[in-house]
Every structure is written in C-alpha cells, then in structure tokens.
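[1] return atomic coordinates for the entry below.
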Amino acid sequence: MKISKRLSKLFSAVFVFFLAFSMVLGFSSSAKASPSPGQEVAAAAGLLKGKPFKWGGTAPSGFDASGFTQYVFSHSYAKLKLPRTVKDQYKIGAPVQKNELKEGDLVFFKIDGKKVSFVGIFLGNNQFIAAASKGVRIQSLSLKYYSDRYAGAKRVLK
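    Have a look, this model is predicted:
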C-alpha cells in the first residue's frame, strides 16, 4: 500500500512538472495570435495621446501632424522612416479605399484647401489619431469636419 501511494504521488508530481514545463515553453493548446504591424503602430500612437501640439514638432514634447506620424512609425515595432511632410508622406505607400482601412494606415485630409495638409493614423472602428491644434487626440472619420475634408489613405506597412 505504501509503495502504491508513493508511486501515485510521484506520478502526480511528475505530471504537474511536465504540465508546467510545457506551459512555460508555449506548448499549451491555447495559442495566442501576435498583433499585426498595424496594431503595433496603432498601440504606439495611442500611448502618445494627450501630447501637445507644436508647429514643426517631431518629439513627445510637441508634435505637428506629420511629425507625429513620422515619430510613431520610426519608434514603434514597424521601425519605418516616413518622410517629414504631409505632402511627401502622401506620395508613398499603396492607396487604400476607405472601406478597406486597417489599423496603422495613414489617413489624409485637405484642411487648407486643395492640397493634403493633415495626416493621422487609422485605429479601427472609424477612428484615427493625429496631432491637431489641441494636441494628440483620437478623432472620428464620421465627423462632418473630417469626412468633408477626407483626401484618401495609404498603406505603408506590409
């Protein structure tokens, strides 16, 4: 009887050890999906929410629109160097239809007339984040102000 109890305890201990070991190494059956590059960029952008606006700003102490997107893409997992101006950022990437936007896509607007002059990063759920006059904020593409001035979107991530 004593031997069978010892074997039972030993078997239980070994089983628990291997179960814990397999979980540490990632052999468990519950696989988790890795975030996409666009999700990584969107998350990095969200961390800067509330940072102030600064004309010509390219750092967390103060951003303008293109300085914000340039900073986020270069300091996020994407490690992508974007051009400095909205105009030049609009020249790169693949055009994306509004109904096909994905997290991390650049969204462009014609705020000052006929040329693109404002850029943000699409977050999903019809929202984008950008450095505007009141600082880095999340906005809705559905707002009349932005929907009337929407110029298009570009996908710069693969």
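
[2] contacts and neighbour counts: CA atoms only from here.
    Noted.

[3] buried ones in stretch 126-135?
    Judged by neighbour count using 16 or more other Cα atoms under 10 Å, the buried positions of stretch 126-135 are Asn126, Gln127, Phe128, Ile129, Ala130, Ala131, Ala132, Gly135.

[4] export those as a markdown table, with columns for distance to Ser34 and secondary structure.
    Supplementary listing: the buried residues of stretch 126-135 in a markdown table, determined by distance: Cα to Cα, whole Å; DSSP: H, G, I helix; E, B strand; the rest coil:
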| residue | distance to Ser34 | secondary structure |
| --- | --- | --- |
| Asn126 | 23 | coil |
| Gln127 | 22 | strand |
| Phe128 | 22 | strand |
| Ile129 | 22 | strand |
| Ala130 | 25 | strand |
| Ala131 | 28 | strand |
| Ala132 | 31 | strand |
| Gly135 | 30 | strand |
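
[5] and the residue sitting nearest the centre point of the chain, how close does it get to Ile111?
    Within the chain, the residue whose C-alpha comes closest to the C-alpha centroid is Ala42; the distance, by Cα atoms, centre = their mean, is 1.7 Å. Relative to Ile111, Ala42 is positioned 23 Å away (criterion: Cα to Cα, to the nearest Å).

[6] and this one, please, so the two structures can be compared:
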Amino acid sequence: MKRRLLLPCSLAILTTAGCSMAPYQHSPEDTANLSNSPAKKYPKAAQPSLSPNELVKASLYKQHQEWKGIPYRLGGMSKRGIDCSALVYLIYRDHMGIELPRTTQYQVLAGESIKRAQLRPGDLVFFKTGRRGRHVGIYLEEGKFLHASVSKGVTISHMADHYWKSRYWRARRLELEPIKGS
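    Next up is the predicted model:
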C-alpha cells in the first residue's frame, strides 16, 4: 500500500514546470494535414469557408485518432504512455503553436477563466478528481472533451457522464491563432 502512494506522490512533486506563451504563425503546411476536415469533402472550387471553431474541432478530432487508446502513464509524454496534462501540453505545442506549462497545476492558470456555458472547441476543462487531484482535457463540442483517462487511455468522454459531471471544476480559454483551411 505504501509503495502505491509513494510513486504517485513522488512523480507529482517532480512534474512542475514554468509557463511561457508564444504566438505562433501558421503556415499552409499546418492545415494541409487536416485530413478529417469537413473541407476535404468538397471539390476545391466548392469548398465552404469553415469557421475557426470548426477548424479547431477538426484538428482536435485528428489528434484523437493519432493518440486514441494510448495508455495513461503518470509523468508520461510519449505514445508508450501519457498523462492528462502532457497530452494537453503536446497538442497545444505541436498543433496549435502555444507553449503551455507541463502540469495541470500551472495549466489552470493559463489563459482566461470562462464559464461552462461559454465553452467552445479548444478550451481547457478541469476536474477535481480527489482532495488534491486535478485532471485536464480539451473541450471538443456538445459536452465532449479529449483527455488521457486513467482507465481508458486517450479517449473522448462526455462532461455529463456520471463520473465527470460531479467533478467539473473550471475552464480556461487561450487565444488561438485562426487555423486556415487548405
């Protein structure tokens, strides 16, 4: 029993990081990889213009496909295992061009606080999972969020699910540069 508590406590202490946010200039190559984008369904001449929210959402669903099922590992930052804050950190860094802090403790301080009713794709959603435990995911749409679940690995869950509904804590919004369609 002591060993089970020692490892998570030790790793939690070791995983702190500072915060730095830098603007990102998107290039045409950034959005050329949105293979799940609704824009790909239309011929070039007939493409409807997608809203920034739709582009962010398409990018996040693509990330879900790339990370789906990767197991949860406290302190992990790779396809061999990843924790919730690392998933958020890597998606924001590699696909949205924003450097976030590495841990949930500091991610909850990034951006601006928003109300649950104001959520839109790309917002960070935070949950209290224990007396001191915190969990983070990225909001998608209609109550769904992308995260690294302890039991299911990287997955999409619904905020109205029994477990998450009572644990919702707060949400934060970061200014995202518009992702341009291809």
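
[7] now distance to Leu48 of the first structure too, for the buried residues of stretch 126-135 of the first structure, in CSV please.
    Putting those into CSV (distance: Cα to Cα, whole Å) gives the following:
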residue, distance to Leu48 of the first structure
Asn126, 19
Gln127, 15
Phe128, 13
Ile129, 9
Ala130, 10
Ala131, 9
Ala132, 13
Gly135, 10
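
[8] what's the longest helix along the second structure packed up against?
    Across the second structure, the longest stretch assigned as helix under DSSP state H is helix 52-67. For helix 52-67 of the second structure, the helices and strands in contact under the criterion 3 or more Cα pairs under 8 Å, 6 or more residues apart in numbering; DSSP states H and E are strand 134-141, strand 153-158.

[9] look up the closest residue to Gly152 of the first structure, ignoring the ones flanking it.
    With sequence-adjacent residues excluded and distances taken as Cα to Cα, 6 or more residues apart in numbering, Gly152 of the first structure is closest to Phe108, at 5.4 Å.

[10] which one in the second structure is aligned with the one you found?
    Residue mapping for Phe108 of the first structure onto the second structure gives Phe126, with TM-score structural alignment as the criterion.

[11] test my guess that its match contacts Arg170.
    Yes: with contact defined as Cα atoms under 8 Å, Phe126 of the second structure counts as touching Arg170 (5.3 Å).

[12] these two: which is more packed in?
    Neighbour totals were compared for Phe126 of the second structure and Arg170, and Phe126 leads with 22 against 16 (other Cα atoms under 10 Å).

[13] quick one: which helix or strand includes that one?
    Using DSSP states H and E, Phe126 of the second structure sits in strand 124-128.

[14] can you tell me what sits against that strand?
    Residues from elsewhere that reach strand 124-128 of the second structure (Cα atoms under 8 Å, 6 or more residues apart in numbering): 108, 134-139, 145, 164, 167-173.

[15] same question, stretch 71-81 of the first structure
    Contacts with stretch 71-81 of the first structure, where a contact means Cα under 8 Å, 6+ apart, come from Pro37, Glu40, Val41, Ala44, Ala45, Thr58, Ala59, Gln70, Leu82, Leu157.

[16] if you set the cut-off to 10 Å instead, what comes out?
    Contacts of stretch 71-81 of the first structure with the rest of the structure, by Cα atoms under 10 Å, 6 or more residues apart in numbering, involve 36-48, 57-60, 63, 66, 69-70, 82, 84, 104, 121, 156-158.

[17] what do we get in the first structure for Leu14 of the second structure?
    The alignment leaves Leu14 of the second structure without a partner in the first structure, by TM-score structural alignment.

[18] repeat that for Leu146 of the second structure.
    For Leu146 of the second structure, the residue aligned by TM-score structural alignment is Ile129.

[19] how many neighbours does the closest residue in space to its match that isn't next to it in sequence have?
    In space, Ile129 of the first structure comes closest to Ile138 once its chain neighbours are excluded; the distance is 4.3 Å by Cα to Cα, 6+ apart. Residues near Ile138 of the first structure, counting by other Cα under 10 Å, number 20.
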